[in-house]
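Any chance you could fold what I've pasted below:
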Amino acid sequence: MSISWFITTLLLLHSCTPGVSVVHGIVNGQVSIPHSRPYMVYIRDPQTPSEACGGFLVREDFVMTAAHCKKDNLMVYLGVNDINRLPAGIEVNAFPHPDFADKPGDDIMLLKLKTPVTLSETVNIIALPEANRAKISSNCMAMGWGWQEYGHASLSRVLREVNQTLLHSKHCATSHTLCTEGTAGPSQGDDGGPLICGNIAQGIMSYFIQVESTTYLTVYTKISHYLPWIHKIMNVFL
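Model (predicted):
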């Protein structure tokens, strides 16, 4: 996450909320069954390993994540459960959304794997929505390797997940985003991970806002809004 994106988000949101955070972990969740989420991807620049992000495999040669996770030398790690036992990383070419500009909004990025993967029980893809106006299940799930407590460095060594309930769109930030709210959810280190609703990747973890002392509103990039751009990028490499 870039420092300028962090500062811009604080300035933009502070005036209308009692507290703001854009450090993203799964708080009050549970440990995932090893390799039960084969689409999950661990992403980092080996030169700055402490600034990791999540992502998810959407094709044998493409990973989706948040645009603010972009670094100069990103590597992706697939089939991961324990981040202390990472497999060999794969180099990528990054395609952040052209309208993303170090501020909230358009926070989506595709990573083209330089070496496509072979799908298996431990490495597989997650479906994307088919249309922008299709109904989305309100029963969702978020996951990642991030902090287990808000405001306290507590990275999880293994993948964790948490159930989330989608809010009505009128309670979310914009028409281009999805939101969940509660005392459980993403935190530092979970940026770029998916919001899975009805076995479909509907959102990308972008940032969250502290609305009460222990309650947080998490904002996700709405994937279906960006389907034309996604297809344009991916179809180039068919």
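
Could you use CA atoms for every contact and neighbour count after this?
Fine.

count of residues packed around Ala94?
By other CA atoms under 10 Å, the residues close to Ala94 number 20.

now it: how far from Phe62?
10 Å (CA to CA, to the nearest Å).

and the biggest strand by length in the chain, how far from the chain's centre?
Ranked by residue count under DSSP state E, the longest strand found in the chain is strand 200-210. Offset of strand 200-210 from its chain centre (CA atoms, centre = their mean, to the nearest Å): 6 Å.

now swap in stretch 33-45 and tell me
12 Å.

Contacts only, for Gly19.
Gly19 sits next to Ile209, Gln210, Val211, Glu212 when contact means CA atoms under 8 Å, 6 or more residues apart in numbering.

Confirm for me that Gly79 is in contact with Thr122.
Yes. Between Gly79 and Thr122 there is a contact at 5.1 Å, judged by CA atoms under 8 Å.

The closest residue to Leu13 other than its chain neighbours and Val211: what is the separation?
Leaving aside its sequence neighbours, Leu13 sits nearest to Val20 (CA to CA, 6 or more residues apart in numbering; 6.9 Å). Using CA to CA, Val20 is found at 8 Å from Val211.

Out of Gly79 and Thr122, name the residue with the larger neighbour count.
Gly79 (22 against 16).

what's near enough to touch the closest residue to Asp106 other than its chain neighbours?
Leaving out its chain neighbours, the residue that sits closest to Asp106 by CA to CA, 6+ apart is Phe100, at 5.0 Å. By CA under 8 Å, 6+ apart, the contact list for Phe100 reads Ala67, Asp106, Asp107, Ile108.

list the residues that contact both of Gly79 and Thr122?
Shared contacts of Gly79 and Thr122, counting by CA under 8 Å, 6+ apart, come down to His35, Pro38.

Here is a second sequence; please produce its structure as well for comparison:
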Amino acid sequence: MNFCWFITILLLLHSCNPGDGMDHGIVGGHVSVPHSRPYMVYIQDSRTHSACDGFLIRKDFVMTAAHCKTSHLKVYLGVSDTTLLPTGIDVVSYPHKSFENKPGNDIMLLKLKTPATLSKTVTIIDLPNPWNNKILKDCLVMGWGSMKYEDFSPSKVLRELNVTLKNVTNCFEPDVICNEDPFGPSKGDSGGPLVCGGIAQGIVSFNLKKTEGYITGYTRVSEHLQWIHKIMNM
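Presented below is the predicted three-dimensional model:
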């Protein structure tokens, strides 16, 4: 299991430079209408250029995957095309202390040193309610990652894909949702949201190759609400 998890980390977190690829992205996805997902955040290490996705949950906090942590992260708000990045914002990273490079607890909060100014192109997405743990089956995933599982060619524009959760039961760990589908997030899509009914229910964490497709693992946000609010209220 640990070896498989190491392989999946390599699949979803990859070094890249903005605009290196052509119009690629979520496997099987299509180009998003520019700025139609204004909560999406592009995350990049300013030295290595490794990239992840995230989403704005408060003016001063972005949520992403813990395995995206590096030493020199910057976040970019209001991005549609990564060849036209605005000025990056420095952050303080708060990865979950129980994350151990395997399924489970793959969640991180990034506190913006300069809070966001909300607008038509920069908005906040809602988190689940603690008293309602139900997840709708018709969801949306998006990112600037690769359009192919086998090769890495990062997207310069945001792409998205409608997914239907076939089984919302947990897998691997109590806070992991798995969904098997031939299409979905790939390399470079880590940290992006699984949006169901306008709510950020999951965080793209990993995928596993199966005989007839891929299983995507999402960190279940509702399992970490207490930790999230503790960090944001520090």
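
Tell me how they score on TM after superposing.
TM-score of the superposed chains, computed with TM-score structural alignment, normalised by the length of structure 2, equals 0.90; 221 aligned residues with a CA RMSD of 1.7 Å.

Run a quick check on the residue nearest to Leu13 of structure 1 versus Leu12, I expect a contact.
No. Assessed by CA under 8 Å, Val20 of structure 1 is found out of contact with Leu12, at 9.8 Å.

What segments of structure 2 are helices?
Counting by DSSP state H, one finds helices in structure 2 at the ranges 2-12, 225-232.

so which of those is the most packed in?
helix 2-12 (a mean of 16; mean count of other CA atoms under 10 Å).

Give me the residues contacting it.
67, 101-103, 149, 185-190, 205-208.

Tell me the one of those nearest Lys230 of structure 2?
His67 (20.4 Å; CA to CA).

Count the residues that sit near the closest one.
Look at His67 of structure 2: counted by other CA under 10 Å, it has 24 neighbours.

Quick one: residues contacting it.
Counting by CA under 8 Å, 6+ apart, His67 of structure 2 has contacts Ile9, Leu13, Asn101, Asp106, Ile107.

Would you mind measuring from the spatially most central residue of structure 2 to Trp144 of structure 2?
The centroid of structure 2 falls nearest to Gly192 when counting by CA atoms, centre = their mean (1.7 Å). From Gly192 of structure 2 across to Trp144 of structure 2, the span is 9 Å (CA to CA).

which residues do the two both contact?
Asp53.

wait, Pro186 of structure 1 sits on Trp145?
No. Assessed by CA under 8 Å, Pro186 of structure 1 is found out of contact with Trp145, at 9.5 Å.

excluding its backbone neighbours, what's nearest Ser32 of structure 1?
Arg160 (5.0 Å).

Distance-wise, check the most far-flung residue of structure 2 relative to its centre relative to Glu180 of structure 2.
Centroid-distance maximum for structure 2: Thr211 at 25.0 Å, with CA atoms, centre = their mean. For Thr211 of structure 2, the distance to Glu180 of structure 2 (CA to CA) stands at 11 Å.

what does Ser98 of structure 2 give?
In terms of CA to CA, Ser98 of structure 2 sits 26 Å off from Glu180 of structure 2.

Of those two, which one has the most company?
When Ser98 of structure 2 and Glu180 are compared for neighbours, Glu180 comes out ahead with 21 against 11, by other CA under 10 Å.

what about the residue nearest to the more buried one when sequence neighbours are not counted, distance to Val168 of structure 2?
Among residues not flanking Glu180 of structure 2 along the chain, Ile215 sits closest, at 4.2 Å (CA to CA, 6+ apart). Counting by CA to CA, the gap from Ile215 of structure 2 to Val168 of structure 2 is 12 Å.

Which one's more surrounded, the two?
Counted by other CA under 10 Å, Ile215 of structure 2 and Val168 do not tie: Ile215 has more neighbours, with 20 against 16.

What is the equivalent residue in structure 1 for that one?
Alignment note (TM-score structural alignment): Ile215 of structure 2 maps to Leu217 of structure 1.

Make sure its match is actually in contact with Ser187.
No. Counting by CA under 8 Å, Leu217 of structure 1 does not reach Ser187; the two are 11.1 Å apart.

Overlap of the contact sets of these two?
Phe208.

Report the contact partners of Cys193 of structure 1.
Cys isn't right for residue 193 of structure 1; it's Gly. Met40, Cys53, Gly54, Gly55, Phe56, Thr65, Ala66, Ala142, Met143, Gly144, Ile204, Met205.

Repeat the analysis, applying 6 Å as the threshold.
Gly193 of structure 1 makes contacts with Gly54, Gly55, Ile204, Met205, as judged by CA atoms under 6 Å, 6 or more residues apart in numbering.

what's the closest of the contacts of His67 of structure 2 to Met1 of structure 2?
Asn101 (11.2 Å).

before we move on, the earlier item: adding distance to Thr117 of structure 2 as columns, could you present the contacts of His67 of structure 2 in a markdown table?
Below are those laid out as a markdown table (distance: CA to CA, whole Å):
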| residue | distance to Thr117 of structure 2 |
| --- | --- |
| Ile9 | 33 |
| Leu13 | 28 |
| Asn101 | 34 |
| Asp106 | 28 |
| Ile107 | 24 |
